[in-house]
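*Asks:* dropping the sequence and predicted coords here.
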Amino acid sequence: MQGPARAVQPDEVLKDPQLETRARDLSKDLRCLVCQNQSIDDSDADLARDLRVLLRQRLVAGDSDAQAKQYLVDRYGDYVLLKPPFKTTTLVLWLGPLVLLLCGIWVAVGFYRRRGAAQGETEASIPLNEAEQKRLSKLLANERKR
């Protein structure tokens, strides 16, 4: 049997080690709805405890792993899964980060293009005064001699 998780309380642990192992394995894939990016196995939130107890009740009642997990999904939606399935209702969860990354790249490229064009215009549009022109001519002459 696996070692006890930090959040699982002694009164939650099932007497049957096989059922407890199944419950632990399942609870690692279920999201704490309060903590969001923490499994119910790791979360100390009251709702996570309630979900752990509910999951164990379903297993003791004879549900398979898939049935117990589906019961929680039916009750709380795909959001309760740490790895939601790829389907139309979860499309934003899967493609959202990619779309945001592409938008960020597009904005950055546009910014640097405009910045480069603006710098080129600024440098080309400022005429040199007479002293700068003489200095530039000397520098170029010295460079040609090398």
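*Replies:* Sure, I can see it. These figures come from a predicted structure and were not determined experimentally.
*Asks:* only C-alpha atoms from now on, for both contacts and neighbour counts.
*Replies:* OK.
*Asks:* buried stuff in stretch 41-56?
*Replies:* Residues of stretch 41-56 classed as buried under the neighbour-count rule (16 or more other C-alpha atoms under 10 Å) are 41, 42, 43, 44, 48, 49, 51, 52, 53, 55, 56.
*Asks:* ok, and here's another one to check against it:
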Amino acid sequence: MNHAPFHRLRLALLGVGLWLIAASAFAQAGAATAPPEFVDAAEEQRFHALVVELRCVMCQNQSLADSNAQIAVDLRREVLELMREGRSDAQIKEFLVERYGEFVLYRPQVKSRTWLLWFGPLALLLTGAIAVAVIVRRRGSGAPVPPDDSQEW
């Protein structure tokens, strides 16, 4: 008995099945990152201004607008829903901070906990400038060395 036709049929069905699985996975991925539909241009502008100020909680240095992570897609959808509920930008940010912490904000609020974050770079810059000024003064205060005339060309 010749089993070759059944083997070919099984391989063909396996190939079609794998192709369908891959195609459905790509279709789901494309649908998940599809841009939301906005009611008007003002809503779209407000949405984009807001998601640029929010950080993706999964990605280290990407805003919600830039990230394609699934959590970012979900958060963008949630931000739009909160906007449509009538919440202000400050209320939306407060909601996300309560849920994910201050990490979600690209510009954290100036509080006693974040002083080092806000003023640390300025303090380092001033410390460096003072150190450079002290070093330059110490080197410049020495007596000038007279030229050695014994070694002429």
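*Replies:* Sure thing, it's come through. Just so it is clear, the model here is predicted, and its values are computed rather than measured.
*Asks:* superposed, what's their TM-score?
*Replies:* The TM-score (TM-score structural alignment, normalised by the length of the first structure) is 0.60; 118 aligned residues with a C-alpha RMSD of 3.3 Å.
*Asks:* closest to residue 69 of the first structure out of the buried residues of stretch 41-56 of the first structure?
*Replies:* residue 55 (7.7 Å; C-alpha to C-alpha).
*Asks:* show me where the second structure has its helices.
*Replies:* In the second structure, the segments counted as helices under DSSP state H are 4-32, 41-52, 70-84, 89-100, 115-140.
*Asks:* so for residue 59 of the second structure, which of those sits nearest?
*Replies:* helix 70-84 (8.8 Å).
*Asks:* centre-most residue in the first structure?
*Replies:* residue 97 (7.6 Å; C-alpha atoms, centre = their mean).
*Asks:* which residue in the second structure aligns with it?
*Replies:* Correspondence of residue 97 of the first structure to the second structure, assessed by TM-score structural alignment: residue 121.
*Asks:* list the contacts for its match?
*Replies:* Residue 121 of the second structure sits next to no residue when contact means C-alpha atoms under 8 Å, 6 or more residues apart in numbering.
*Asks:* repeat the analysis, applying 10 Å as the threshold.
*Replies:* residue 127 (C-alpha atoms under 10 Å, 6 or more residues apart in numbering).
*Asks:* over to residue 65 of the second structure?
*Replies:* 47-56, 72-73, 76.
*Asks:* any of the residues you listed buried? List them.
*Replies:* 47, 50, 51, 52, 53, 54, 55, 56, 72, 73, 76.
*Asks:* quick one on the thing from earlier: and the match of residue 97 of the first structure, how far is that from residue 31 of the second structure?
*Replies:* Remark: distance between residue 121 of the second structure and residue 31 of the second structure (C-alpha to C-alpha, to the nearest Å) = 42 Å.
*Asks:* equivalent analysis for residue 106 of the second structure, please.
*Replies:* In terms of C-alpha to C-alpha, residue 106 of the second structure sits 27 Å off from residue 31 of the second structure.
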